[in-house]
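> let's see this in three dimensions:
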Amino acid sequence: MMARYEITDDQWALLKDLFPRQARGGKWLNHRTVLNGMLWILRSGAPWRDLPERYGKFGTVNQRFNRWRRDGTFDKILKALQIRLDKAGKIDWDLWLVDGTNIRAGRAAAGARKKKHPLDTLEPDDHHLGRSRGGWGSKLHLVTDGKGLILGATLTAGQTHESTQLHNLIHSVRRPRRIGWPDQLAGDKGYSYESTREFLKDCGIEPVIPRKSNQKRPIGERFDKKTYRKRSRIEQAVGWLKECRRLATRYEKLGLSFLGFVKLGIMLKYLRILGPLDRA
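Below you'll find the predicted structure:
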């Protein structure tokens, strides 16, 4: 009997060939059991030490989580699932939605070691932690398609303004070779800067961004209210991610580890959208 938070046989069929080959012999815990353990931590928000015994030793599951985020396994899985979603026509490449959300950090997120792992060279010195009006924590920046499907994510310190990360955010999306930039990109007033609008126009993207009250709209400028209403879909995507309790509050000392859990959450959403009958 499948326990709560575990993936189904059909979902595992989509993933099993994407993991590193397991060593033969010895007491090697199978990948499916380990993945279910990670998903239990993701959804429950519990500390690693509280991992149920059915998933093996918490240290083993934690070590493999770190190995997979470092060797690109999580990225490989997301890329493969995105290809399936694209083939199934479930991605709207014409409209992208962007937003940022603050993630409060718990006490466990403090005190990361100054000496970095050789494979964690991209980890910043501040570990993507800082103070903002939302408190001490990080800011998660997301880009979704027009349906609210998360296509990319970046992490910064909590005080970082959303508009400064737009370039990095849209370049985090893995687009198929045949796909160019979207026709439109919708964001809230936090992205309403002339530099942002010019950057988008240089990419051939129409900005669907409302102007602030102290900004004058140029004569003849059109604002697509119908498209802007679709921005609620990225807010729904943020809400769904935060239902994964490990993402509602940050407990990881390293920003890269927190991003690893974000990728797990996105993977879980992809699997639910693909559905149990998708075996393409």
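> only C-alpha atoms from now on, for both contacts and neighbour counts.
OK.
> correct me, but Gly146 touches Val98?
No. At 10.1 Å, Gly146 and Val98 do not qualify as touching, with contact defined as C-alpha atoms under 8 Å.
> these two: which is more packed in?
More crowded of Gly146 and Val98, by other C-alpha atoms under 10 Å: Val98, with 26 against 23.
> tell me which element that one is part of?
Assigned by DSSP states H and E, Val98 falls within strand 95-105.
> what residues of the helix or strand just after that strand count as buried?
For strand 95-105, the following helix or strand on the C-terminal side (DSSP H and E) is strand 130-132. Neighbour-count burial for strand 130-132 flags 130, 132 (criterion: 16 or more other C-alpha atoms under 10 Å).
> show me the contact partners of strand 130-132.
Contact with strand 130-132 is made by 136-138, 157-159, as judged by C-alpha atoms under 8 Å, 6 or more residues apart in numbering.
> please repeat the previous calculation with a cut-off of 10 Å.
The contact list for strand 130-132 (C-alpha atoms under 10 Å, 6 or more residues apart in numbering) reads 102, 104-105, 136-139, 156-161.
> state the next helix or strand along the chain beyond it.
Reading on from strand 130-132 to the C-terminus, the next helix or strand found by DSSP H and E is strand 135-145.
> what's the angle between that next one and strand 95-105?
If you take axes from the mean of the first three to the mean of the last three C-alpha atoms, to 10 degrees, strand 135-145 sits at 160 degrees to strand 95-105.
> following up with a second sequence; could you model it the same way so I can compare the two?
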Amino acid sequence: MRLNDNQWAVLAPLLPQPVKRTKRGRPRCPDREVLDGSLWILRTGAQWNALPKGEYPSKTTCHVRFQEWTEQGVFPAVLAALYEMIEELQLLDLREAFIDGTFSAAKKGAQMFGPTKKGKGTKIMIMVDANGVPLAVHTCSARPAEVKLVHDTLDGSFGMDFPKRLIGDQAYDSDGLDAELATFGISMIAPNRRNRRKTQDGRPLRRYKRRWKVERTIAWLQSFRRVRTRDEIKAQNFLGMVLLACSIILLRLISG
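The predicted model follows:
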């Protein structure tokens, strides 16, 4: 997987400028080549040492640069800038949004993972707008219930705007969550669980039929094998892979 010229033209100004070296040494490998190498890892799910020699920079160059970008908070900054571009292009629809979580199996030795019926793994929470455009992501141990992760997901928003309505499945049916979101001006819409009193009527729940939009975006996210199965030991590196995947999804919308 490589960035085309239009995508690179959008992305290049968003990456940090390299620090000028005072000592002699090898010239810095271009960011575009390093990013293409990282995208190959993201798409294939292969190990860094499996990078095809001659096609991409060395595994050390790509991995070290990726970690630098992760530690410097480059990917959240890139997503914030891409979010603004999508907003300017009027591609966002915040009249309603959808939220859901997906599971990524974690390899042995990974930080911040939890045991579930599916095995050990990491949970990826994602919120999308009415068109399925990613608005926020959050990663954590797979153990906590999704209803407890909504606030953290909102905190991981790429922009500053909140949707008017947030739609989820039965896992988000909670009076406490309804009250919390109401303080942000957000109406929570979720089918009632069987053991709960009825709090949602039929009219708002018609919006629930459009929940396939978040499921479609999750499918886009899981098409990146490094996201579908977690190989990163460090939690921040795995989050970096998820954010990079979201950046590519937004970049495709912008560059066409």
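> report the distance from the strand holding Val98 of the first structure to the chain centre.
Centre-to-centre, strand 95-105 of the first structure and its host chain are 10 Å apart (C-alpha atoms, centre = their mean, to the nearest Å).
> one more: stretch 249-256 of the second structure?
Counting by C-alpha atoms, centre = their mean, stretch 249-256 of the second structure comes out at 15 Å from the chain centroid.
> now swap in stretch 4-24 of the second structure and tell me
So, by C-alpha atoms, centre = their mean, the centroid of stretch 4-24 of the second structure is 22 Å from its chain's centroid.
> ok, now stretch 201-209 of the first structure?
That offset, for stretch 201-209 of the first structure, works out to 23 Å (C-alpha atoms, centre = their mean).
> what's next to it, contact-wise?
Identification of contacts with stretch 201-209 of the first structure by C-alpha under 10 Å, 6+ apart yields 94-97, 180-193, 195-200, 222-228, 231.
> mind doing that once more with 7 Å?
Stretch 201-209 of the first structure is contacted from outside by 181-189, 191-192, 197, 200, 223-224, 228, using C-alpha atoms under 7 Å, 6 or more residues apart in numbering.
> corresponding residues in the second structure for it?
Counting by TM-score structural alignment, stretch 201-209 of the first structure pairs with residues 182-190 of the second structure.
> corresponding residues in the first structure for stretch 90-97 of the second structure?
The counterpart of stretch 90-97 of the second structure in the first structure, counting by TM-score structural alignment, spans residues 89-96.
> with stretch 216-233 of the second structure instead?
Using TM-score structural alignment, stretch 216-233 of the second structure pairs with 236-253 in the first structure.
> from the contacts of stretch 201-209 of the first structure, which two are the most distant?
Farthest apart among the contacts of stretch 201-209 of the first structure by C-alpha to C-alpha are Trp181 and Lys189. That separation is 21.4 Å.
> these two - which one has more neighbours?
Trp181 (17 against 14).
> ok, the more buried one - contacts?
So Trp181 of the first structure contacts 203, 205 (C-alpha under 7 Å, 6+ apart).
> same thing with Leu169 of the first structure?
Contacts of Leu169 of the first structure by C-alpha under 7 Å, 6+ apart are 143, 152-154.
> same thing but 6 Å
Going by C-alpha atoms under 6 Å, 6 or more residues apart in numbering, Leu169 of the first structure touches no other residue.
> name the element the alignment partner in the second structure of it belongs to?
By TM-score structural alignment, Leu169 of the first structure lines up with Thr153 in the second structure. According to DSSP H and E, Thr153 of the second structure maps onto helix 150-155.
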